[in-house]
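1. Okay, predicted coordinates and the sequence, questions at the end:
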Amino acid sequence: MSATAKKTAPLPDDIRAMKGGVPIVSLTAYTTPMAQLLDPHCDLVLVGDSVGMVLHGLPSTLGVTLGMMILHGQAVRRGLSRAMMVVDLPFGSYEESPAQAFRTAARVMAETGAGAVKLEGGRGMAETIAFLAARGVPVMAHVGLTPQSINTLGGYRVQGRGAAADAILADARAVAEAGAFAVVLEKVPARLADRITAEVAIPTIGIGASSGCDGQILVVDDMLGLFTAFRPKFAKRYATLGDDAEKAVEAYAAEVRARAFPAAEHVFGDDAPGATS
């Protein structure tokens, strides 16, 4: 193979093979420009249903529709060339039955070009994961805090403390045995995340879990400081783009009101450049 051959996006089996190796780098994206920024650096890009909160102003992920996920998936796909794209299945689009989940996942993959889908749930979704995997749909699972279930979980609380740890471990084992190629561990104690990572055969991808996971994911708007409505404890801000953008808009507004913008270099004269008469 030529040393200059273009790197292709990893497949689910490639992600699975990263278990125990160099940590998997993952972020969310919802637009083409953001996907283009992430593509050189990420192994996996998730079109998350967090789009409902960070871009559409929804109070939770529960109002996100299948149409929204497909639209944003198509946008992200246009910005990727080397990272694998995974698309979230939104609330209400897969829980009814394995057959419903297959119809939804097949449509998402066909219309977005996604390499896999992600769904929330542990033991209760094992049958569905097995059904999808047997029919050619790669599945990334998601256990611990599952945002689509906040009304039954009592909010965005840490999951798996004390005696509850065994249930989260059982969930992770169940999705791995059902055929998921990776599992997101959200907002679980670090010791539990390390135990799950050691005991399941598929990669664990942490968000508010442990540095010992096989990979990490963050909502890109949290990481860049673009989403400022609230700041999860686990979301390190690597930039403050929201603050920078606000300052830029303030400066623009001031210059417009003072007639300082547009200046001479931003407007056009009567003659074309280089005209002799």
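-> Thanks, I have the structure now. Numbers count the residues shown, from 1 in each chain.
2. Only C-alpha atoms from now on, for both contacts and neighbour counts.
-> Fine.
3. Ala229: helix or strand, and which one exactly?
-> Secondary structure here is read from DSSP states H and E; on that basis Ala229 sits in neither a helix nor a strand.
4. can you give me the strands for the stretch 51-200 of the chain?
-> 84-88, 116-118, 139-144, 182-186 (DSSP state E, counting those that start in this stretch).
5. Turn those into a markdown table, including mean neighbour count and distance to Ile15.
-> Written out in a markdown table, the entries for the strands of the stretch 51-200 of the chain read as follows (neighbours: other CA atoms under 10 Å; distance: least, CA to CA, whole Å):
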| stretch | mean neighbour count | distance to Ile15 |
| --- | --- | --- |
| strand 84-88 | 27 | 9 |
| strand 116-118 | 24 | 11 |
| strand 139-144 | 26 | 10 |
| strand 182-186 | 27 | 8 |
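6. May I see those strands organised as JSON lines, with distance to Thr32 added?
-> Rendered in JSON lines, the data for those read as follows (distance: least, CA to CA, whole Å):
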{"stretch": "strand 84-88", "distance to Thr32": "12"}
{"stretch": "strand 116-118", "distance to Thr32": "18"}
{"stretch": "strand 139-144", "distance to Thr32": "22"}
{"stretch": "strand 182-186", "distance to Thr32": "24"}
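7. So which of these is nearest Gly124?
-> For the strands of the stretch 51-200 of the chain, distance to Gly124 was read as CA to CA. The smallest value, 10.8 Å, belongs to strand 139-144.
8. what comes up buried for the longest helix anywhere in the chain?
-> When the chain is parsed with DSSP state H, its longest helix is helix 241-257. Along helix 241-257, these residues count as buried under the neighbour rule (16 or more other CA atoms under 10 Å): Leu241, Gly242.
9. let's bring in a second one:
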Amino acid sequence: MLTSYDALTAGVLDQAGARALLVGDTSGEMVLGDPSTVPVTMEQLVPMVRAVVRGTRTALVVADLPFGTYQSGPRQALVNAVRHLKEGGAQAVKLEGGRAVIPQVSALVAAGIPVVGHLGLTPQSIHALGGHRVQGRGGAGDRLLEDALALERAGAFAVVLEAVPAELGRRVSVSLRIPTVGIGAGPDCDAQIMVWQDLAGLTTGRAPRFVKRYAHLAGTLGDAADRYAGEVAAVRYPERAHTSV
């Protein structure tokens, strides 16, 4: 599973064999330049969902419910989840939280909307959590497991586990009948997800421990742009081959 926010990238990832694409509120940081996921709105995310769906042929497209679009209750969650399916074309939605959002999950499932839960480090609650810190240590691990079981009982078909100890990732994975999707939760989860810009090395600076860069696109793109600028300045581009006749 990978994130995606546009049709072209979705097509590449889909053809590469990604089983699912998440149109995440990480778009706030990766696309819009926001400092966190908190400012993202439905108006910003729905067009990205629609673009990813248009670029995808086989992968499951899951759309995030942004902060403030489901916290007030089941009705608000249903209205916004329906938008993702009707306007965006998504096949499922994801929302953060455990037992506190069970009424929302139950309402969405009852309406026929597939739901992915999200536990551990929940970025929409980053201010309450005190930053990007590993979650679920000690007794908090027991509470996280109870949250995961509650999400399963409410009808969620999968649960993302973010930034939790590997042992807790294993414990939750063997306790649930539904799949777990890990991001910094160890190798025993049923699936793994990563932000595609992290995977491709397009992001720079210090990365979370769980990030593995499989390419270095920031350098490649920077080199291409530098060569282009140099050729334009030297009047070496466009050449005859690149000029209409």
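-> Great, that's in hand. Owing to the predicted nature of the structure, the values given are computational and were not obtained by experimental measurement.
10. Roughly how far does the aligned partner of Ser210 of structure 1 in structure 2 sit from Val235 of structure 2?
-> Matched across to structure 2, Ser210 of structure 1 falls on Gly186, judged by TM-score structural alignment. When CA to CA, to the nearest Å is the yardstick, Gly186 of structure 2 and Val235 of structure 2 sit 52 Å from each other.
11. These two: which has the busier surroundings?
-> When Gly186 of structure 2 and Val235 are compared on other CA atoms under 10 Å, the one with more neighbours turns out to be Gly186, at 19 against 10.
12. And Glu87 of structure 2, what's its match in structure 1?
-> Under the alignment (TM-score structural alignment), Glu87 of structure 2 maps onto Glu111.
13. out of everything not next to it in sequence, what's closest to its match?
-> By the measure of CA to CA, 6 or more residues apart in numbering, the closest residue to Glu111 of structure 1 outside its immediate chain neighbours is Ile70, 6.8 Å from it.
14. show me the contacts for the counterpart of that neighbour in structure 2.
-> The pairwise alignment with structure 2 assigns Ile70 of structure 1 to Val46, based on TM-score structural alignment. Contacts for Val46 of structure 2 were tallied using CA atoms under 8 Å, 6 or more residues apart in numbering; they are Arg83, His84, Glu87, Gly88.
15. lining up the residues you listed with structure 1, which overlap?
-> Of these, the ones still in contact in structure 1 (both residues aligned by TM-score structural alignment, their matches' CA atoms under 8 Å) are His84, Glu87, Gly88.
16. Nearest residue to the last one in space, ignoring adjacent ones along the chain?
-> Pointing back at Gly88 of structure 2 there. Arg50 (4.1 Å).
17. That neighbour contacts Gln91, doesn't it?
-> No. With contact defined as CA atoms under 8 Å, Arg50 of structure 2 does not reach Gln91; the gap is 11.1 Å.
18. Mind checking which of the two has more residues around it?
-> Using other CA under 10 Å, the more surrounded residue of Arg50 of structure 2 and Gln91 is Arg50, with 23 against 17.
19. residue contacts, the more buried one?
-> Residues near Arg50 of structure 2 by CA under 8 Å, 6+ apart: Glu87, Gly88, Gly89, Ala90.
20. Now do stretch 110-119 of structure 1: distance to the chain's middle.
-> Offset of stretch 110-119 of structure 1 from its chain centre (CA atoms, centre = their mean, to the nearest Å): 12 Å.
21. end-to-end on it?
-> With CA to CA applied, stretch 110-119 of structure 1 spans 17 Å between its terminal residues.
22. Contacts for it next, please.
-> The contact list for stretch 110-119 of structure 1 (CA under 8 Å, 6+ apart) reads 11-12, 70-71, 73-74, 77, 84-90, 105, 108-109, 137-142.
23. mind redoing it with 7 Å?
-> Where contact means CA atoms under 7 Å, 6 or more residues apart in numbering, the residues beyond stretch 110-119 of structure 1 that reach it are 11, 70, 73-74, 77, 84-89, 105, 137-142.
24. Next: stretch 27-47 of structure 1.
-> Applying CA under 7 Å, 6+ apart, the set of residues contacting stretch 27-47 of structure 1 from outside is 24-26, 48, 51, 72-73, 75-76, 78-88, 217-220.
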